[in-house]
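A.B. asks: Kindly return the folded structure for what I paste below:
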Amino acid sequence: MRRWLWMPAVLWVIVLAGGWWLSQRHRQMQPELEDPVIAVMLKDPARIAKGHYLATAGDCVSCHTARGGQAYAGGRPLPTPFGNIPAPNITPDAETGIGNWKFRDFWHALHDGVGRDGEPLYPAFSYTSFTKVPHDDAVAIFAYLRSLPAVHQVNVPLGLRFPYNLRSTLTAWRAMYFKAGAYQPDPSQSESWNRGAYLVQGLGHCNECHAARGAWGGIEASTALTGGRIPEQDWYAPDLSTQANGGLQGWSRQDIVDVLKTGQASKGDAVGPMADVVANSTQYLRDDDLQAIADYLLSLPARAAPARVRSNLSAQSLTDRGSAVYGERCENCHGKDGMGIPGIYPPLNGSASVVEPTGINATRVVLLGGFPALAAGNPRPYSMPPYAQRLNDADVAAVVTYIRQAWSNRATGIQERDVATYRHTPID
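C.D. replies: You can find the predicted model right below:
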């Protein structure tokens, strides 16, 4: 029995030793290119312009900019189940940003998930995806970041609880969930497909939201792009397959391009965090890159059929209540048939955001309102008013359940207790 009592201590020794070894290994690494060569590359205007485009495709500004703050100056808290991780300042300020970084420091952070001083980085910085960014693209991104105005803004301390605030605990996590390596093109696929795969898997880091996470915050390879709840934010990022039982089942190439370019498509609109992604990132992508992303997503396989859903609308009182609320509050815009008005009011019949497995998205839109992405292709989007102050939990549960099971929709219902939870979830 005593032998088992020693196991936790032994495990901690292994973890701490692993963290020390990782930091020492980093300090012994040599840059792939000499600093003088890199220095010339970092001043190349064409490379800086390329880096601007790539940083936009990677949506770096969304995480590294606090609400109302200066771009890339950090400070925005990234919520996790283990505590908040504030994004750092990545402007070229010498004291508080990356002004004293060499490219090799940036490369090791992006590719290896290792900080400038050799410490393992927390995976709230999506190096599990960014490791796929090739060397030349990383140089371009670094060149762009170094060209930004320096902003002196001290980084906010970590808000992680013990023992997660000990970076040495990341050794075991990395062993389970992280494999370094730049994207390798699949020779059996087209150039466009490979470009799309790189943007989705790597630079766009789509899997960081569109996959379920385990108890330790890691993502299993088998769940890639199959949809998942975004931790601590109470939004659901849907499965990205367009094939049978996929979250985007029935979506066309044009639907994918449209929603990334304007936030709107015939099958539904971008909501919640995805509206921010469209506003800050995907609307600026070149048409060939949007087509490449569509090529890749259209190739994702069919999914297993979900368990048969037993309708929650068997009780006539619930049916009547949800239908009545819909008729009073929703029908004028979204239509009696749930098809909305193209380009103005999104459809609810068959919408990926409506029928996703949890019902979170529809519930939060009813409570908080619907605010589409502000994009060049949709400069004056129609917004939906919030109903948190007009509808009680029972009414919200009834109307969301009705919408998720009306017309061709066959999703599970929503409980009042779920509405109460989502009502009090912070917006950001």
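A.B. asks: C-alpha only now, for contacts and for neighbours.
C.D. replies: Noted.
A.B. asks: contacting residues for Ala197?
C.D. replies: 292-293, 296 (Cα atoms under 8 Å, 6 or more residues apart in numbering).
A.B. asks: Out of these, which comes closest to Tyr326?
C.D. replies: Checking the contacts of Ala197 against Tyr326 by Cα to Cα gives Ile293 as the nearest, at 35.7 Å.
A.B. asks: my read: that closest one touches Arg253, true?
C.D. replies: No: if you go by Cα atoms under 8 Å, Ile293 and Arg253 don't touch, sitting 9.3 Å apart.
A.B. asks: Report the secondary structure state of the closest residue to Gly159 other than its chain neighbours.
C.D. replies: The spatial neighbour of Gly159 that comes closest, neighbours along the chain excluded (Cα to Cα, 6 or more residues apart in numbering), is Asn84 at 4.7 Å. Look at Asn84: counting by DSSP: H, G, I helix; E, B strand; the rest coil, its state is strand.
A.B. asks: gap between Asn84 and Leu78?
C.D. replies: To Leu78, Asn84 is 6 Å away according to Cα to Cα, to the nearest Å.
A.B. asks: Please generate a structure for the following sequence too, so the two can be compared:
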Amino acid sequence: MDRKWGLRVLAVAAALSVTQAHGKVDSTQAAQLGNELTPLGAERAGNAEGTIPAWTGGASAPPHYRSGMHHPDPYADDAVLYQISHEHTEQNASLLPEGLRDLLERYPEYYLRVFPTRRSAAAPERVYEATRQNALNAELVENGNGITGAAAGIPFPIPQNGTEVIWNHILHYRGDQNHFINNQAVVLNGNANLIKRDRQIYYVYGREGMTPDKLDNTLLHYKYTVTAPARLAGTSLVVEDPLDQIFSTRKAWRYSPDNRRVRRLPSLAYDSLQPDTSGLATADVVDSYNGAPDRYEWTLAGKREMLVPYNSYAVHQKGIPYDQIVQAKTLNPELLRYELHRVWVVDANLRYGYTHPYVVRRFYIDEDSWQILAVDLRDKNGELIGLQESHPINYYDVPMFGSTLETLYHLKTGNYFVDGLDNNEPMYNFEAQLSPRDFSPQALRREGN
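C.D. replies: All right, here's what the predicted structure looks like:
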């Protein structure tokens, strides 16, 4: 390990071992929400240069939008401000995640298209109200591995440490339920292999009417069935995700059509590999980070203005062939949009005694939505080995703000993983009729027969 890097990591860990602020703020601080701060805790005002505007409520659905459509781009008329290629990384270094700088320098043909900043993130009014209540009542418990006094909204809209910020991402609103079909792509040596999955999610923490006393330590229920290619069709997975995964571990069951059996998976968390990803994706990289925070020390490094993926409607549009999006080395840069936004920067350092390919992670988290937008990944030697990006949109019919595509670039091998390709599938159904009974091993067995 580089000596300076190693000393920095040890210093961070030592500081964190004695510094763990916990949670709720007083009524004077909470009164800033909806005033100086947005209802979810971002700075409402723009920046001094005028390159980041004030937040005015987020994007609304265009007049011609109808439920069930792929979401039309409300900013389609925006012109590109400028492009950044490998020739410009040095002059823009302070604005780019380190992994993105590496990607630009590694592939001279790759570039970023930078557009005007549009603060489109929005959530339902009930989520804003729940966030105000959470600010007064939410606390970290179990050394940061769980929370109490929060439901439905952002738990820590005025965060005091890195653990609170990562919980804000884990618990940000994604709708009450969702039924959708999309594809993931494993890109090995420039060749993409697609897997199509029919997916269902039933959210518990954020749903309407939820209160802390009703949570029963359940975050969400998740299920998918592979529909293509034929060799994997019928393979299914169901997951029960607890809120505090130290108190109760994540449970997952997988159905195989080969033997028509449902078996409990020993682990689908932390560094265990996601099925059918050719070893490119660990379980905890879904949605850029998920699961218990207990194996990392979390440091809040402040807030910065950064160029990050945002308002990625162009790559979301209906009918785009997947091979036009997923190219040999990267996603097609002509379909991606980057904007200047304020992000929370959080460093995660793997705790002593645990193993993971990503020993050090740096997260860039959107101040308006708490969605992770980019992650730099380092190995045990402190060497930069990966970049994650989340390409988000405002699903303004809900409304909620989340990724339409997620990527994980393995910088040393040139391979990468993509999840969320939905351009040639029915659009997400946020009003699907689902219940927790649909997410059991028994349900998997019934549906498989």
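A.B. asks: care to give me the TM-score?
C.D. replies: A TM-score of 0.24 describes the superposed chains when it is computed by TM-score structural alignment, normalised by the length of structure 1; 160 aligned residues with a Cα RMSD of 6.6 Å.
A.B. asks: would you list the contacts of Ala197 of structure 1 in JSON lines and tack on distance to Trp21 of structure 1?
C.D. replies: Listed next are these as JSON lines, based on distance: Cα to Cα, whole Å:
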{"residue": "Ala292", "distance to Trp21 of structure 1": "40"}
{"residue": "Ile293", "distance to Trp21 of structure 1": "39"}
{"residue": "Tyr296", "distance to Trp21 of structure 1": "38"}
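A.B. asks: any idea which helix is longest in structure 1?
C.D. replies: In structure 1, taking DSSP state H as the definition, the longest helix is helix 7-28.
A.B. asks: Can you give me the buried ones in that helix?
C.D. replies: Within helix 7-28 of structure 1, the residues that count as buried by 16 or more other Cα atoms under 10 Å are 14-16, 18-20, 22-23, 26.
A.B. asks: So Pro79 of structure 1: helix, strand or coil?
C.D. replies: strand.
A.B. asks: Hmm, Ile85 and it touching each other?
C.D. replies: Yes: at 6.4 Å, Pro79 of structure 1 counts as touching Ile85 under the criterion of Cα under 8 Å.
A.B. asks: who has more neighbours, these two?
C.D. replies: Neighbours per residue, other Cα atoms under 10 Å: of Pro79 of structure 1 and Ile85, the larger number sits with Ile85, 21 against 18.
A.B. asks: wait, that one sits on Cys63?
C.D. replies: No: taking Cα under 8 Å as the definition, Ile85 of structure 1 is not a contact partner of Cys63, at 10.6 Å.
A.B. asks: where do the contact lists of those two overlap?
C.D. replies: Leu78.
A.B. asks: residues in contact with Leu408 of structure 2?
C.D. replies: Applying Cα under 8 Å, 6+ apart to Leu408 of structure 2 gives the contacts 281, 386-389, 416-418.
A.B. asks: who wins for neighbours among the residues you listed?
C.D. replies: When neighbours are taken as other Cα under 10 Å, the top entry among those is Tyr416 (28 neighbours).
A.B. asks: close enough to count as contact, that one and Leu188?
C.D. replies: Yes: between Tyr416 of structure 2 and Leu188 there is a contact at 7.0 Å, judged by Cα under 8 Å.
A.B. asks: helix, strand or coil for Tyr236 of structure 1?
C.D. replies: strand.
A.B. asks: which non-adjacent residue is nearest it?
C.D. replies: Leaving out its chain neighbours, the residue that sits closest to Tyr236 of structure 1 by Cα to Cα, 6+ apart is Arg229, at 4.4 Å.
A.B. asks: Please report the distance of that neighbour from Glu331 of structure 1.
C.D. replies: 29 Å.
A.B. asks: Who has more neighbours out of the two?
C.D. replies: Arg229 (20 against 17).
A.B. asks: So that one lies in a helix, does it not?
C.D. replies: No: judged by three-state DSSP, Arg229 of structure 1 forms no part of a helix; its state is strand.
A.B. asks: now the contacts of Leu408 of structure 2 as a markdown table including distance to Ala30 of structure 2 and secondary structure?
C.D. replies: Below are the contacts of Leu408 of structure 2 laid out as a markdown table (distance: Cα to Cα, whole Å; DSSP: H, G, I helix; E, B strand; the rest coil):
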| residue | distance to Ala30 of structure 2 | secondary structure |
| --- | --- | --- |
| Ala281 | 38 | coil |
| Gly386 | 37 | strand |
| Leu387 | 35 | strand |
| Gln388 | 33 | strand |
| Glu389 | 31 | strand |
| Tyr416 | 42 | strand |
| Phe417 | 40 | strand |
| Val418 | 39 | strand |
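A.B. asks: Give the next helix or strand downstream of the one helix or strand Asn349 of structure 2 maps to.
C.D. replies: Asn349 of structure 2 is part of strand 338-350 when elements are defined by DSSP states H and E. Later in the chain than strand 338-350 of structure 2, the nearest helix or strand by DSSP H and E is strand 360-366.
A.B. asks: Excluding chain neighbours, give the residue nearest to Tyr326 of structure 1 in space.
C.D. replies: Tyr326 of structure 1's closest residue in space is Val399 (Cα to Cα, 6+ apart), at 6.0 Å.
A.B. asks: where's the one you found relative to Pro8 of structure 1, distance?
C.D. replies: From Val399 of structure 1 over to Pro8 of structure 1 the distance is 50 Å, taken as Cα to Cα.
A.B. asks: Also Trp235 of structure 1?
C.D. replies: 36 Å.
A.B. asks: now do Arg364 of structure 1
C.D. replies: In this view, Arg364 of structure 1 and Pro8 of structure 1 are 42 Å apart by Cα to Cα.
A.B. asks: and what of Pro273 of structure 1?
C.D. replies: Distance, Pro273 of structure 1 to Pro8 of structure 1, using Cα to Cα: 39 Å.
A.B. asks: How about Val418 of structure 2: what's its closest non-neighbour residue?
C.D. replies: Thr407 (4.5 Å).
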